[in-house]
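Engineer: My questions are about this predicted structure, shown below with the sequence.
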Amino acid sequence: MSEGSTRSIYAAMIANVAIGVAKFIGAAISGSSAMLSEGIHSVVDSINEVLLLYGLKQSQKEPDENHPLGHSQEIYFWSLMVAVLIFALGGGISIYEGFKSFNNPKESTNAMVSYGVLCIAALFEGTALLISLREFNKERSDKGISLWQALERSKNPANFVVIFEDSAALLGIAVAFSGVFVSDLTGKIFYDGLASILIGVILTIVAIVLVGKTRGLLVGESAAPQVRESIRNIVLEDKAVLKVESPITFQLGPNDILLALNIEFQDDLSSDQIESAICRIEDTIRASHGEVKRIFIEARSITCEHKS
């Protein structure tokens, strides 16, 4: 795993721990439900960063007899757990606290404390988001597409999970600030509780998006289209190749791709020449795509018929 991915997680974790403490202090002083929801949000995000770091460490374990393809998918599993935590703890508790404030309204005080804490939180979260985006843009090769498209295509949860978390955090801070401000302006605690519910809804939406994304990676996605096309072109450029089927790829981890190729070689080649061609093709693919860790090549006629 790249150093940039780890740097993004640590930056987000440091920000969330510092902000979380400040938010809980602010919530205790002001009595704001929205501030309390934001404190819970920061705690959940901090736990999530720990889980991502653990997933990264586990995914780097070497293959063994029981896991011959390695442990790269560990990061996908723990990313799914992160999404579940955001949904259950972040979204669920924030919505609960909002409705609770409707049934047991408590007048908010010291709104200036909430404003100050939220402004500081926005500064920390914004810095963490900028670091995450900078590291993500450094690593992605598809510079010609939008950021959203790049996030959709990303196979690295250490990048896209943190970016989604930090973005949701900034949006949550804006909602909390609005709730505290309108409550302070009107004297109605209803808006503070409503802000807490909206924060929960934001977290729930983010969790659903992340569950869908990590589910696809766990089930088994192919490599990015440009990677598959590049591999196919590399094979076809070899003078020994007559035809090749579409490459079969399996994204085992952010930087771990399994590749299977079905190649038809020129008819006049000897077995030694085919063997040399296979070695040459494998070396060229690995030189161009270091993330391809395992290559399986079947040398046969694509048009041959199998008889049962």
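Structural biologist: Happy to help now that I have it. Here the structure is a predicted model, which is why all the values come from computation and not from measurement.
Engineer: only C-alpha atoms for contact and neighbour calcs from this point on.
Structural biologist: Noted.
Engineer: what's the offset of the helix or strand encompassing Gly55 from the middle of its chain?
Structural biologist: Assigned by DSSP states H and E, Gly55 belongs to helix 33-59. With Cα atoms, centre = their mean, to the nearest Å as the basis, helix 33-59 stands 13 Å off its chain's centre.
Engineer: ok, now stretch 83-94?
Structural biologist: The chain centre lies 17 Å from the centre of stretch 83-94; the measure is Cα atoms, centre = their mean.
Engineer: pretty sure Asn16 belongs to a helix, no?
Structural biologist: Yes - the assignment for Asn16 is a helix, going by DSSP: H, G, I helix; E, B strand; the rest coil.
Engineer: so how far is Lys57 from it?
Structural biologist: 21 Å (Cα to Cα, to the nearest Å).
Engineer: Tell me the secondary structure of the residue lying farthest from the centre of the chain, please.
Structural biologist: Distance to the chain centre peaks in the chain at Asp268, reaching 48.5 Å (criterion: Cα atoms, centre = their mean). Taken by three-state DSSP, the conformation at Asp268 corresponds to coil.
Engineer: The helix holding Gly55: which residues count as buried?
Structural biologist: Buried residues in helix 33-59, counted by 16 or more other Cα atoms under 10 Å: 33-53, 55-56, 58-59.
Engineer: Also stretch 18-27?
Structural biologist: Using 16+ other Cα under 10 Å as the test for burial, stretch 18-27 gives 18-20, 22-27.
Engineer: The helix holding Gly55 - contacts with which helices or strands?
Structural biologist: On a contact count with 3 or more Cα pairs under 8 Å, 6 or more residues apart in numbering; DSSP states H and E, helix 33-59 meets helix 3-30, helix 74-85, helix 92-103, helix 157-186, helix 190-219.
Engineer: Now tabulate those helices in TSV and tack on distance to Ile145.
Structural biologist: Formatted as TSV, these follow (distance: least, Cα to Cα, whole Å):
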stretch	distance to Ile145
helix 3-30	20
helix 74-85	24
helix 92-103	35
helix 157-186	16
helix 190-219	19
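Engineer: and the comparison structure, right after this:
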Amino acid sequence: MSAGGSLKSIFYALAANAGIAIAKFIAAFMTGSGTMFAEGIHSASDCGNQLLLLWGMKKAKQPPSPDYPLGYGKEIYFWSFLVAIIIFSIGGMYSLYEGIHKLQHPPESFQDAWVAVIVLIFGIILEGGSLLGCLKQIKHLRGETPLLQWCRETRKSELIVILGEDLAAELGMMIALVFILLAQFTGNPMYDAIGSLLIIIAIFIAIKVKGLLVGQSVNPKIRAELVAALNSKESVKEILNVITLQLGEDVMIAVKARMDDANAVEVCKDINQIEAEIKTAFPQVKWIFFEPDIKK
């Protein structure tokens, strides 16, 4: 899937979160709900996060330059990591603070709880639509690969961020809905406070994107296919080493191989042909550094 699939997922999430944030803040003002206000902060920060991802994807498309000979593809990883920090701090830590504050100082009453319930149901429907849209785009990428395995192995940081945001928002609103209903039926507003405690998904996103920032290889399945394609070439007698590096949408490959030809001119022709065939079979491969060698 091209970057267009990621763009669709980001725009779905941006539209959903903008509507949800407005509705949540209105409900928080009407009800005095700490959970609802924390959820509004979360949805508003999600809108900012999606704008940052869009900016990161735009920056990542810049062509290579003398200072950045391999291009700017990893820009998207930086902005994805920044989004993870925002989710952790604004979405997670603020919710944690709000929850602890309400547990220590529970409000005397919880007004107009049904307004909050209606807004949360509305938000669950909108966020559910965004989540389904994201999962649909991911399905094109993962094929038959289980979703959890895809999440561990994928190099699409922007989709991981959107998936994490959508899951966190959907789960958070469902928990908030349950606790608001409990607060309404039991008369104990402390239930409203407990619904603010969510933070784990931001940590997962940060850990995942950190690996891509440091310099992660391509997906193991794609690497295996690349090695198999190289081994299938008649002029390649033996693959001595293959190094891959994921650079946003682009991939760099460094190959050391024992070649069949003894003539230097023929070796160069073989290498040029191999590089052209690899780039045709794997469009994401932008750079190939092929070093012929002899087995020692």
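Structural biologist: Everything's here; your move. Since we're looking at a predicted model, the values are computed, not measured.
Engineer: Need the TM-score from the superposition.
Structural biologist: With the length set by TM-score structural alignment, normalised by the length of structure 2, the two chains reach a TM-score of 0.96; 294 aligned residues with a Cα RMSD of 1.2 Å.
Engineer: can you name the residues of structure 2 that the longest strand belonging to structure 1 overlays?
Structural biologist: Among the segments of structure 1 that qualify as a strand by DSSP state E, the longest is strand 256-265. Mapping strand 256-265 of structure 1 onto structure 2 (TM-score structural alignment) gives residues 250-259.
Engineer: That stretch vs structure 1, average offset?
Structural biologist: For stretch 250-259 of structure 2, the mean deviation from structure 1 after alignment is 0.6 Å (mean Cα distance after the TM-score superposition for structure 1).
Engineer: neighbouring contacts of that stretch?
Structural biologist: With Cα atoms under 8 Å, 6 or more residues apart in numbering as the test, stretch 250-259 of structure 2 has contacts from 73, 218, 235-246, 267, 284-295.
Engineer: try it again with 6 Å
Structural biologist: Stretch 250-259 of structure 2 is contacted by residues 235-245, 284-294 when judged by Cα atoms under 6 Å, 6 or more residues apart in numbering.
Engineer: Now do the contacts for Ala28 of structure 2.
Structural biologist: For Ala28 of structure 2, the contacting residues are 36-37, by Cα under 6 Å, 6+ apart.
Engineer: Also the one 10 residues further on?
Structural biologist: Contacts for Ala38 of structure 2 (Cα under 6 Å, 6+ apart) come out as Ser95.
Engineer: any idea how far Met173 of structure 2 is from it?
Structural biologist: Going from Ala38 of structure 2 to Met173 of structure 2 by Cα to Cα gives 10 Å.
Engineer: Whatever helix or strand Gln273 of structure 1 lives in against structure 2, how far on average?
Structural biologist: Here Gln273 of structure 1, judged by DSSP H and E, is contained in helix 271-288. For helix 271-288 of structure 1, the mean deviation from structure 2 after alignment is 1.0 Å (mean Cα distance after the TM-score superposition for structure 1).
Engineer: Pull out the buried residues from that helix.
Structural biologist: Within helix 271-288 of structure 1, the residues that qualify as buried are 274, 277-278, 281-282, 285, counting by 16+ other Cα under 10 Å.
Engineer: wait, which of these is closest to Gly90 of structure 1?
Structural biologist: Within the buried residues of helix 271-288 of structure 1, the smallest distance to Gly90 of structure 1 is 43.5 Å, found for Ile285 (Cα to Cα).
Engineer: Looking at structure 2, name the residue matched to the closest one.
Structural biologist: Applying TM-score structural alignment, one finds that Ile285 of structure 1 aligns to Ile278 in structure 2.
Engineer: compared with structure 1, how much does the top strand by length along structure 2 deviate?
Structural biologist: Counting by DSSP E, the longest strand found in structure 2 is strand 236-247. Compared with structure 1 after fitting, strand 236-247 of structure 2 has a mean deviation of 1.2 Å; criterion: mean Cα distance after the TM-score superposition for structure 1.
Engineer: who does that strand touch, helix- and strand-wise?
Structural biologist: Strand 236-247 of structure 2 sits against strand 250-259, with contacts defined as 3 or more Cα pairs under 6 Å, 6 or more residues apart in numbering; DSSP states H and E.
Engineer: How far off centre is the strand it packs on?
Structural biologist: Centroid separation for strand 250-259 of structure 2 versus its chain: 28 Å, with Cα atoms, centre = their mean.
Engineer: tell me the angle that strand makes with helix 264-281.
Structural biologist: 140 degrees (axes from the mean of the first three to the mean of the last three Cα atoms, to 10 degrees).
Engineer: So for strand 250-259 of structure 2, what gets flagged as buried?
Structural biologist: Neighbour counts over strand 250-259 of structure 2 (16+ other Cα under 10 Å) mark 250-253, 255-259 as buried.
Engineer: next one: stretch 94-103 of structure 2
Structural biologist: Buried, per 16+ other Cα under 10 Å, within stretch 94-103 of structure 2: 94-96, 98-100, 102-103.
Engineer: Which one of those is nearest to Ser130 of structure 2?
Structural biologist: For these, the closest approach to Ser130 of structure 2 (Cα to Cα) belongs to Ser95, at 22.2 Å.
Engineer: about what we covered before: ok, of the contacts of stretch 250-259 of structure 2, which come out buried?
Structural biologist: Buried members of those, scored by 16+ other Cα under 10 Å, are 235-239, 242, 244-245, 284-288, 290, 292.
Engineer: which two in these are spaced the farthest apart?
Structural biologist: Longest span within those, Cα to Cα: Lys237 and Gln284, 25.3 Å.
Engineer: Sweet, I'm off.
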